[in-house]
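S.K.: Sequence first, predicted coordinates after that:
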Amino acid sequence: MVRSLAQWTKTLSFPARISPHKTNAAPPPTCEGVFRNAPVASHEEIYPDPDSEKAIMGSIVYCIHHKEGCKWSDELRKLKAHLNTCKHDAVPCTNKCGAQIPRVLMEDHLKYTCPQRRARCEFCGKDFTGQTLEAHVGSCSFEPIYCENKCGMKVQRRHLTQHKAAECSKRLVPCRYCSKEFVADTLQTHHTKCGRFPVACPNRCETAILAREELDLHLKEKCSSLGMSCAFKEAGCRFKGNRYALEKHLDENTKQHLVLMCSVVTKQQHQITSLKSALSRLSLNYSGTLIWKINDYASKLAEAKTKEGMELVSPPFYTSQYGYKLQASLFLNGNGAGEGSHISVYIKILPGEYDALLRWPFSHSVSFSLFDQSPVPEKACNIVESFIPDPTWKNFQRPSKEPDSLGFGFPRFVSHEMLKKRHFIKDDVMFIRVKVDPSKIVAV
């Protein structure tokens, strides 16, 4: 490559005069900055006389490509010859693509980047120029590419459509039985649950194949080969046969089935009685204190005034877990000396489960309390009556199977007039407490 002197002087680098004792001096300044903005000079202006020309041409300079890594430096007159061989100097591409390429990069350029280079597609094996190869690489039908469905397979571009339609494990395919779409690799799992999947009757009846979702109904109502137990199996009938034999059995054994059911009903009655007894024992009060709630006071009082001797009885309760069994009774319209004017209240001793272990006669003190339901609890004034049993009275002896009809208590517990003066009746409800003194412990 031929350059004019003006081109050289724009990029010349002059080494400093190096002292033989100073080998680590900084590189000399270049002439590039000096001549960058200067007008192009003529040969006569640069070399006004032969001595100056000789001096300049004998100056030591660096190669203009020293920044690219060229280590050459020598007299200026030798620079032209050096540039003709410098590997960092740019020369026209030998393929005539028009690019100026440093000699050191020419091989790579001709092999990889030159638009006029000849190259072969690694997939289809066809030859292309460099420029056409770049356009071909993204469309070569033989190039392996990953499936767009992310199944993990690589197939040639020309086979991709066929792969996605018929081979891809992630393609959507319809179930041939229910017509719903599923990913191909999950179809087998779906078939194990598909309601329309054909299955055989396990009893090998004349219905050979049916949909899975119809199998239960078939076995319950239609399968002629199903071994079925008699409907009276729980009652004790041991017959078992197919549907037709079972129907015949039921028609011919009505009397026997009725006998079995009567036996079952009898057993269930005994069980119900036993459960009721156990339930009543669980619900019994063993605290020795009964809070008795009397609802619908007005209607019950009106009924007591029209019906002579109308008695209300409380739930039974025990003085302790293994103690006496008691029951309170109430006459809203009075009894005996309190009839028509007072409420009468009594306590009865009932036959209990542990009477044989208790001390007789009954000797615990008993108190009755009518609660004042005042809205201000501090101002409430309850009515309380109590007594200590007389051991000579038959009411407190060990009761027989038929308890005393009346018991012992207070015929004139509280008058009807007194009930109106305070809040003994509120929202048509009355509360009476019956309490047995726990200080006297039974002897067991």
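M.R.: Nice, thanks for sending it over.
S.K.: switch to C-alpha atoms for all contacts and neighbour counts from now on
M.R.: Fine.
S.K.: Just to check, residue 430 is in contact with residue 291?
M.R.: No: using Cα atoms under 8 Å, residue 430 is not in contact with residue 291; the gap is 10.4 Å.
S.K.: More neighbours: those two, which one.
M.R.: More crowded of residue 430 and residue 291, by other Cα atoms under 10 Å: residue 430, with 20 against 15.
S.K.: Not counting its neighbours along the chain, what's nearest that one?
M.R.: Spatial nearest neighbour of residue 430, chain neighbours left out: residue 294 (5.1 Å); criterion: Cα to Cα, 6 or more residues apart in numbering.
S.K.: and what of residue 435?
M.R.: Using Cα to Cα, 6+ apart and skipping residues adjacent in sequence, the residue nearest residue 435 is residue 289, 4.4 Å away.
S.K.: then this one, side by side with the first:
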Amino acid sequence: MATGAPWGPVPSRCHLGRAAVQRVTLLPGPPGHQGMCPQESVYCENKCGARMMRRLLPQHALAECPKRTQPCAYCAKEFVFDTIQSSHLSVYIRVLPGDYDNLLEWPFSYRVTFSLLDQSDPSLSKPQHVTETFHPDPNWKNFQKPGASRSSLDESTLGFGYPKFISHEDIRKRNYVRDNAIFIRASVEIPRKILS
């Protein structure tokens, strides 16, 4: 190998100088280059099946890979991105332990209402909020008084809600999303005797 020779493919002509006859000589790269080359075509490390140049892997893993993980801001668990994608917006309520549990009446039996707020200008059209209401079943374990043994991460008490509250298609039909934000109101009807 010649000193100072460039690394990689080197085109050269035959000894007759004919342009049509060409061969490529591959020179070995620097030690350790193989397996680290940013131009090398590799498969995604998350096993999503995508193949790309190694230098594009970080961006793919961060924002494009359907097998990337997304941490939940509430429970700190990580979920695979393609398992949390769906065709609908879902809403849930879950009873968690708190400092004032001994002052409340159990089981939790108060009416719960979820509303997706229409952000259309009310002077142009009447807002069409999407609303669902339910009364908890007092026999269901998810609405019993949380005990010390029941942690906030206990998967046996996942709560109650609507996995198909509204379709993504219906969300786009009105101004439910405005400035890249949605507003969901969750209200609990509390009896007067607790308020007084």
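M.R.: Yep, that arrived. All values derive from a computational prediction rather than experimental measurement.
S.K.: show me where the second structure has strands.
M.R.: Along the second structure, counting by DSSP state E, strands occupy 8-13, 22-27, 41-43, 51-53, 69-71, 78-80, 88-93, 112-116, 130-134, 160-167, 184-188.
S.K.: Now tabulate the ones you listed in a markdown table and tack on distance to residue 122 of the second structure and mean neighbour count.
M.R.: Below are those laid out as a markdown table (distance: least, Cα to Cα, whole Å; neighbours: other Cα atoms under 10 Å):
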| stretch | distance to residue 122 of the second structure | mean neighbour count |
| --- | --- | --- |
| strand 8-13 | 65 | 12 |
| strand 22-27 | 69 | 12 |
| strand 41-43 | 51 | 15 |
| strand 51-53 | 49 | 14 |
| strand 69-71 | 36 | 15 |
| strand 78-80 | 38 | 13 |
| strand 88-93 | 24 | 15 |
| strand 112-116 | 15 | 19 |
| strand 130-134 | 15 | 15 |
| strand 160-167 | 21 | 15 |
| strand 184-188 | 18 | 14 |
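S.K.: Show me the one of the ones you listed that comes nearest residue 102 of the second structure.
M.R.: With Cα to Cα as the criterion, residue 102 of the second structure lies closest to strand 184-188 of those, at 18.4 Å.
S.K.: May I see the strands of the second structure arranged in TSV, with distance to residue 177 of the second structure as well?
M.R.: Below are these laid out as TSV (distance: least, Cα to Cα, whole Å):
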stretch	distance to residue 177 of the second structure
strand 8-13	51
strand 22-27	55
strand 41-43	36
strand 51-53	34
strand 69-71	22
strand 78-80	24
strand 88-93	12
strand 112-116	10
strand 130-134	13
strand 160-167	13
strand 184-188	11
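S.K.: Quick one: map residue 437 of the first structure onto the second structure.
M.R.: Mapped onto the second structure by TM-score structural alignment, residue 437 of the first structure lines up with residue 189.
S.K.: Show me which helix runs longest in the second structure.
M.R.: helix 168-173 (DSSP state H).
S.K.: The first structure now?
M.R.: In the first structure, with assignment by DSSP H, the single longest helix is helix 254-283.
S.K.: in the second structure, what residues pair with that helix?
M.R.: So helix 254-283 of the first structure sits over no part of the second structure, by TM-score structural alignment.
S.K.: which position in the second structure aligns with the residue nearest to residue 430 of the first structure?
M.R.: Aligning on TM-score structural alignment leaves residue 294 of the first structure without a counterpart in the second structure.
S.K.: mind listing what residue 184 of the second structure touches?
M.R.: Contact partners of residue 184 of the second structure, counting by Cα atoms under 8 Å, 6 or more residues apart in numbering, are 114, 115, 116, 117.
S.K.: Can you report how many residues neighbour the counterpart of residue 103 of the second structure in the first structure?
M.R.: Per TM-score structural alignment, the equivalent position to residue 103 of the second structure in the first structure is residue 357. Using other Cα under 10 Å, residue 357 of the first structure has 13 neighbouring residues.
S.K.: Nearest residue to residue 357 of the first structure in space, ignoring adjacent ones along the chain?
M.R.: Closest to residue 357 of the first structure by Cα to Cα, 6+ apart is residue 444, at 5.2 Å.
S.K.: tell me the contacts of residue 346 of the first structure?
M.R.: Applying Cα under 8 Å, 6+ apart, the residues near residue 346 of the first structure are 328, 329, 330, 406, 407, 408, 409, 410, 411.
S.K.: for those residues, which one is nearest residue 423 of the first structure?
M.R.: Distances from residue 423 of the first structure to the contacts of residue 346 of the first structure, taken by Cα to Cα, are shortest for residue 330, at 19.0 Å.
S.K.: Check the spacing between the closest one and residue 54 of the first structure real quick.
M.R.: Applying Cα to Cα, to the nearest Å, the value for residue 330 of the first structure to residue 54 of the first structure is 150 Å.
S.K.: more crowded one of those two?
M.R.: residue 330 (23 against 12).
S.K.: Quick one: list the elements packing against the helix or strand harbouring the more buried one.
M.R.: Per DSSP states H and E, residue 330 of the first structure falls inside strand 325-331. Counting contacts by 3 or more Cα pairs under 8 Å, 6 or more residues apart in numbering; DSSP states H and E, strand 325-331 of the first structure packs against strand 312-313, strand 317-318, strand 342-350.
S.K.: before we move on, the earlier item: ok, and the closest non-adjacent residue to the match of residue 437 of the first structure?
M.R.: Closest residue in space to residue 189 of the second structure, ignoring its immediate chain neighbours: residue 111 at 5.3 Å, by Cα to Cα, 6+ apart.
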